[in-house]
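Visitor: model the following, please.
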Amino acid sequence: MRALTWHGKHDVRVDTVDDPEIINPRDAIIKVTSTAICGSDLHLYDGYIPTMKAGDILGHEFMGEVVDTGSASTLKKGQRVVVPFTISCGRCYHCSKQQYSGCDNGNPADNQDIAQTLYGHPMAGLFGYSHMTGGYAGGQAEYVRVPFSDVGPIVVPDGVDDDKVLFLSDILPTGWMAAENCEIEPGDTVAVWGCGPVGLFAVQSAFLLGAERVIAIDHFPRRLALAKTFGAETINYEEAKTYDVLMEMTGGIGPDACIDAVGLEAHGLFVDNVVDQIKASTYLGTDRIHAIRQAIIACRKGGRVSMPAVYGGFVDKFPLGALMEKGLTLKTGQTHVQRYTEPLLAAILEDKIDTTFLISHRMPLEDAAEGYRMFHDEQNEATKIVLKTGAASLH
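Guide: Below you'll find the predicted structure:
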């Protein structure tokens, strides 16, 4: 089969690789029809996530048709399914609490030591996202093996276009959980750092969960314009000082809740961020945390901070004093996707949530390397790239 493989920093290639096979009775094999490039994939592309190996198949946002099943799978051949990016057993302590991204069994035992050393505990397995998270082949491929297929995939009704439901695999539940973690109350003002895919879904979700005002922060005009379509007020951080504007907009109080949808590759010519970038480039630090610093400093006293953005290692200059002295609550984590897929699918089918607005480009899988370059270098224009298997170029 054809699949997108990782070969090093800014080096991804569509190669011919072995077809996946059923290994466990709970497995299924999916023929991928649509798969997307995620902002988290760019952390791999930029070389920030450790334990990648040459030839690893990328991709964790995908859906398709069931073509084979193990004896214990609950799926049937011919069904169309969306697959969560988290690989979760459904039976362990954490899964029983619907904390699916903390699953104890999704990450194979021979890979758990890496994460346990770095984080204290191993996380769940993830598709196409390094050997620290299981070394699983990802979904930017013609076919993919799906472990625990009786727990993760959600069956899509006939007649529903891929584009409407594909993002149930990751970014829609991630944006929703980010807003849910804000514990939004009537009348709340929510500030969202980053108008990438997760940030835009967080904007949409915050309004749906009852926020009165949402303030979206970015510097790409098209992404800010998309946030406005949902009713958000916007700040272009290249044209104004974010903290000062937020204080002015909230009468000096600060937002009730803040969402960091930027993560470890924060951009911008700010003193703290420039220092972070130097440290990252010289391996003295791994993450650039400008966005979460701003969110903590700007959030009102007693407010809530939600951090769906990905961070990978250790940081300095973290405003721990502000977090404590202001009495803030910080919630974060990989998304418990399986908790949200059914209610969010229902919301999509009832036209309460729109997902297709985000797609800027549709490309064949064979053009995936160019898709990565575009998503990396042309972020104003490329808001979301969907790859289609066996299709001619549609962009």
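Visitor: please make it C-alpha for all contacts and neighbour counts, starting now.
Guide: OK.
Visitor: off-centre distance for the helix or strand harbouring L172?
Guide: Per DSSP states H and E, L172 falls inside helix 171-180. Offset of helix 171-180 from its chain centre (Cα atoms, centre = their mean, to the nearest Å): 9 Å.
Visitor: which strands and helices sit next to the helix or strand following it?
Guide: Counting by DSSP H and E, the element after helix 171-180 in chain order, helix or strand, is strand 189-193. When contacts are defined as 3 or more Cα pairs under 8 Å, 6 or more residues apart in numbering; DSSP states H and E, strand 189-193 packs onto helix 197-208, strand 213-218, strand 257-260.
Visitor: please redo it, this time with the cut-off set to 7 Å
Guide: Helices and strands touching strand 189-193, by 3 or more Cα pairs under 7 Å, 6 or more residues apart in numbering; DSSP states H and E, are strand 213-218, strand 257-260.
Visitor: hey, which of these is tucked in deepest?
Guide: Mean neighbours per residue, mean count of other Cα atoms under 10 Å, is largest over the helices and strands packed on strand 189-193 for strand 257-260, with a mean of 31.
Visitor: next, the structure of the following sequence, for comparison with the previous one:
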Amino acid sequence: MRALCWHGKQDIRCDTVPDPKIEHPRDAIIKVTSCAICGSDLHLYDNFMPGMENGDIMGHETMGIVEEVGSEVSNLKKGDRVVIPFTIFCGECDQCRRGNFSVCERSNRNKSLADKVFGHTTAGLFGYTHLTGGYPGGQAEYLRVPFADRTHIKVPGGIPDETLLFLSDIFPTGWQAAVQCDIQPDDTVAIWGCGPVGQFAIRSALLLGAKQVIAIDRVPERLAMAEAGGATVIDFSKESVVERLNELTRGKGPEKCIDCVGLEAHATATIDSMYDRAKQAVMLETDRPHVLREMMYVCRPAGVLSIPGVYGGLLDKVPFGMAMNKGLTFRMGQTHVNRWTDDLLRRIEQGQIDPSFVITHTVGLAEGPNMYKTFRDKLDGCIKVVLKP
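Guide: As a prediction, the model looks like this:
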């Protein structure tokens, strides 16, 4: 089969690789009908995340048709249409029983390595680093799904792939980011980053009843999409985020802040961003936490910081004393996808939201390597890329 494979920094190739096979009775094989490039994939593309190996298959936003099932999979059959969540989970361990699917205790096949790096293992993830199991991803013609009896979202026919695909990651990720804020009717929610996750966080915050949503970015196409979704926008390349947030909140600051940027934060000629780039260049810091610092500074005391943006390692000069004295609550983590998908699928079917609004580019799998660069550099108005194997 053909698949997009990682061969080093900024080196993604469309290779011919062996077809996946059933390896365990709880496996299924999926014929991929649609997949996508995620902002988290760009962290791998730019080699910010440790644990990638030459030839690893990329991708964790995938849907398709069941082709084959293992002997212990009784709730799926050939021909079923499914979206595959990016988190692999067993459904039986203590964390899964609590609904904490992204920290499943059994699905990371490199558990001993993750235990050493994280203290305790997280779940296995598709198309990500070997710290999370090194599972082949879904930017391919076929995908093997471990624990397939639980790791799936069965979806109806008659709804286009483009409307359902993002149940795999970015829609529930934006939703969880907003839910973690415990939004009240008089809340202002400020969201840093208007990429795909940010766009869903904006719409989720409004669906959950926020009084005002403020979106921060510098890319015109992203800001326009955020504004169309109901947000007040701030272009951080043209105005002070701190001053504008204080103006919009009458000096009190937003009650809730969401970081949809993560480790590759960009800022316009700020001292801390120049400091981060210098330390990163000499490998004294792995991540650029400008957004985290700014959120901690501007958030209203007793507010909430929700962090769906991915961080990979060590942060420097994070003003933790400021956050402690202001009584800020931090909520973060990879998304517990299947905790939310029944509700989100219902909202799609009822017409509350059509997730396909975020798509700007649809191409064949062979064009994937070029689209990584287009997406990373935000060329051609690119916000979200869907791939058709």
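Visitor: now the TM-score, please.
Guide: Remark: TM-score between the superposed chains equals 0.98 [TM-score structural alignment, normalised by the length of structure 2]; 387 aligned residues with a Cα RMSD of 0.9 Å.
Visitor: and the helices and strands packed on strand 189-193 of structure 1: which comes nearest E366 of structure 1?
Guide: For E366 of structure 1, the closest of those is strand 213-218, at 31.3 Å, according to Cα to Cα.
Visitor: ok, and what's touching that closest one?
Guide: With Cα atoms under 7 Å, 6 or more residues apart in numbering as the test, strand 213-218 of structure 1 has contacts from 188-195, 203, 224, 227, 232-237.
Visitor: next, count neighbours for the closest residue in space to G137 of structure 2 that isn't next to it in sequence.
Guide: Excluding the flanking residues, the one nearest G137 of structure 2 by Cα to Cα, 6 or more residues apart in numbering is G127, at 3.6 Å. G127 of structure 2 is flanked by 26 other residues according to other Cα atoms under 10 Å.
Visitor: same check on K378 of structure 2?
Guide: 17.
Visitor: distance of it from N246 of structure 2?
Guide: Distance, K378 of structure 2 to N246 of structure 2, by Cα to Cα, to the nearest Å: 29 Å.
Visitor: V358 of structure 2 now?
Guide: For V358 of structure 2, the distance to N246 of structure 2 equals 29 Å [Cα to Cα].
Visitor: of the two, which one has the most company?
Guide: With neighbours defined as other Cα under 10 Å, V358 of structure 2 and N246 compare such that V358 has more, 21 against 16.
Visitor: so the more buried one touches P196, yeah?
Guide: Yes. Using Cα atoms under 7 Å, V358 of structure 2 is in contact with P196, at 6.5 Å.
Visitor: picking up where we left off before, check contacts around the residue nearest to G137 of structure 2.
Guide: By Cα under 7 Å, 6+ apart, the residues touching G127 of structure 2 are 57-60, 134-138.
Visitor: alignment lookup: it to structure 1.
Guide: Aligned against structure 1 by TM-score structural alignment, G127 of structure 2 finds its counterpart in G128.
Visitor: give the buried subset of the contacts of G127 of structure 2 as a ChimeraX selection command.
Guide: Of those, the buried ones can be selected in ChimeraX as follows, counting by 16 or more other Cα atoms under 10 Å:
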select :57,58,59,60,134,135,136,137,138
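Visitor: which one among the contacts of G127 of structure 2 gets closest to T335 of structure 2?
Guide: Distances from T335 of structure 2 to those, taken as Cα to Cα, are shortest for H60 (12.5 Å).
Visitor: who's in contact with L209 of structure 1?
Guide: So L209 of structure 1 contacts I184 (Cα under 7 Å, 6+ apart).
Visitor: how close does it get to I22 of structure 1?
Guide: Counting by Cα to Cα, the gap from L209 of structure 1 to I22 of structure 1 is 41 Å.
Visitor: one more: Q338 of structure 1?
Guide: Taking Cα to Cα, one finds Q338 of structure 1 at 22 Å from I22 of structure 1.
Visitor: these two: who's more crowded?
Guide: Counted by other Cα under 10 Å, Q338 of structure 1 and I22 do not tie: Q338 has more neighbours, with 27 against 16.
Visitor: from what I can see that one touches I154, true?
Guide: No. Look at Q338 of structure 1 against I154 with Cα under 7 Å: they stay out of range, at 8.6 Å.
Visitor: what touches both of the two?
Guide: Common neighbours of Q338 of structure 1 and I154 are not found (criterion: Cα under 7 Å, 6+ apart).
Visitor: which residue sits closest to Y142 of structure 2, ignoring its sequence neighbours?
Guide: Nearest to Y142 of structure 2 is K31, by Cα to Cα, 6+ apart, at 4.7 Å.
Visitor: what's the burial count for the equivalent of the one you found over in structure 1?
Guide: The alignment partner of K31 of structure 2 in structure 1, by TM-score structural alignment, is K31. Neighbour count of K31 of structure 1, defined by other Cα under 10 Å: 23.
Visitor: and of the helices and strands packed on strand 189-193 of structure 1, who's closest to P364 of structure 1?
Guide: strand 213-218 (29.4 Å).
Visitor: thanks again, I'm all set now.
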